[in-house]
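Asks: here's a sequence, model it:
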Amino acid sequence: MTVRPLRFIGDPVLRTPCVPVTSFDAALSALVTDLLDTVELPGRAGLAANQIGVSLAAFSYAVDGQVGYVVNPRLVATDGQYDGEEACLSVPGVHAPRLRARFARVEGVDVDGRPVAVEGTGELARCLQHETDHLRGELYIDALTGERRRAALRMLRNAPSGIRDRV
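Replies: Okay, here's the model as predicted:
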């Protein structure tokens, strides 16, 4: 089991769009294993490769007993609205209500390049959208507006100095 250290807000890798995976080899298998091992710690729902410092388009998820990963994911369908608290491993100590689609479908491939699709509602839909945002170099706080944004920025300013100093 390899749990990889996380990258935090302020690290440029989180703001750089990830590149598509083109080599389906042992290195990709090892990356996916690390993503799965790292996301399965308690309190975690999703993890994009750039959150562990790898700029490849892949993420893992562990939501409501569903665990998996997608390589080269594309968000292909959304529907409805779902408002609820959202947080991010790379922005510790900050959470905010964020409007997302109630339903989301992601398509991509597995470690062998075979097509896969993951779809879900509620928190799984939130996770799929959150992780595909990461792969485009976006953080969930970027889309917050008004009082939600102000509250999140206050939390960030009050975060432990190691995190706050990176912003």
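Asks: make it CA atoms for all contacts and neighbour counts henceforth
Replies: Fine.
Asks: correct me if wrong: T78 contacts A104.
Replies: Yes - here T78 reaches A104: they are 4.4 Å apart, a contact under Cα atoms under 8 Å.
Asks: the more surrounded of these two?
Replies: A104 (23 against 18; other Cα atoms under 10 Å).
Asks: what sits against the more buried one?
Replies: Residues near A104 by Cα atoms under 8 Å, 6 or more residues apart in numbering: L75, V76, A77, T78, D79, E119, G120, T121, A125, R126, L128, Q129.
Asks: so the first one sits in a strand?
Replies: Yes - using DSSP: H, G, I helix; E, B strand; the rest coil, the secondary structure at L75 is a strand.
Asks: let's see this one next to it:
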Amino acid sequence: MALREIRIDGDPILRKISREVTDVNNRILTLLDDMLETMKYAEGVGLAAPQVGVLRRAIVVDVGEGSIKLINPAVIEKSGENIDIEGCLSIPLKSGKVKRPEWVKVKYLDVDGNENIIEATGILARVLCHEIDHLDGILYTDLAIETYDDDDEYYEEDRKDTEE
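Replies: Next up, the predicted model:
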């Protein structure tokens, strides 16, 4: 496993559409392992392959319930809505309010190439949607209702509201 460089907003690769993974091989498995290590090192909760410069449909997530590696993930159902603050490893020192589904059902391939479905609510649903958007060249700032610098006084007030 190795740490990979996280691409930052302005890098054109972040705006490209990722290609489907057609063969779950050692190269893809190494990519997923590297992404997981990179995400944890950067103290993130999700990372998509384009964020490390690879245009393949692969993401990793870990919201504290164990890491999940998803190949060719696609949202197949969603419901409800939830507005909350998001950040992104590719957009450092910024955050924003984004509306996401409260519940999602995502189809994906696991590391053995088997098709699986995961249903998620809350933060896991948000992270899955955020990372899947990366695979289509979409950044949370494209969807944000408001954006903040992380030292912005308005952001601090919103954070207090959500922590109470």
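Asks: TM-score of the superposition?
Replies: Remark: TM-score between the superposed chains equals 0.85 [TM-score structural alignment, normalised by the length of the second structure]; 151 aligned residues with a Cα RMSD of 1.7 Å.
Asks: drop anything exposed from the contacts of A104 of the first structure.
Replies: Using 16 or more other Cα atoms under 10 Å as the burial test, those include L75, T78, E119, G120, T121, A125, R126, L128, Q129 as buried.
Asks: contacting residues around the third one?
Replies: Listed by Cα under 8 Å, 6+ apart, the contact set of E119 of the first structure reads F103, A104, R105, V106, A125.
Asks: please, which helix or strand holds the equivalent of V106 of the first structure over in the second structure?
Replies: Counting by TM-score structural alignment, V106 of the first structure corresponds to V106 in the second structure. Per DSSP states H and E: V106 of the second structure is located in strand 103-109.
Asks: what about that strand, how far off from the first structure?
Replies: Superposed on the first structure, strand 103-109 of the second structure shows a mean distance to its aligned partners of 1.1 Å (mean Cα distance after the TM-score superposition for the first structure).
Asks: once aligned to the first structure, how far is the next helix or strand after that strand on average?
Replies: Next along the chain after strand 103-109 of the second structure, taking DSSP H and E as the criterion, comes strand 115-121. Once fitted to the first structure, strand 115-121 of the second structure is off its aligned match by 1.6 Å on average (mean Cα distance after the TM-score superposition for the first structure).
Asks: now strand 115-121 of the second structure against strand 103-109, angle please.
Replies: Orientation check (axes from the mean of the first three to the mean of the last three Cα atoms, to 10 degrees): strand 115-121 of the second structure against strand 103-109 gives 160 degrees.
Asks: whichever helix or strand comes after strand 115-121 of the second structure vs strand 103-109, what angle?
Replies: Per DSSP H and E, strand 115-121 of the second structure leads on to helix 122-135 as the next helix or strand towards the C-terminus. Orientation of helix 122-135 of the second structure against strand 103-109 (the same axes, to 10 degrees) gives an angle of 50 degrees.
Asks: mind giving me the packing neighbours of helix 122-135 of the second structure?
Replies: strand 46-48, strand 58-61, strand 68-79, strand 103-109 (3 or more Cα pairs under 8 Å, 6 or more residues apart in numbering; DSSP states H and E).
Asks: which of those has the highest mean neighbour count?
Replies: Of all these, strand 46-48 has the most neighbours on average by mean count of other Cα atoms under 10 Å, namely a mean of 29.
Asks: so where is that one in the first structure?
Replies: Going by TM-score structural alignment, strand 46-48 of the second structure sits over residues 46-48 in the first structure.
Asks: can you tell me the closest non-neighbouring residue to the residue most central in space within the second structure?
Replies: Nearest to the mean C-alpha position of the second structure, by Cα atoms, centre = their mean, lies E131 at 2.4 Å. Spatial nearest neighbour of E131 of the second structure, chain neighbours left out: A48 (5.5 Å); criterion: Cα to Cα, 6 or more residues apart in numbering.
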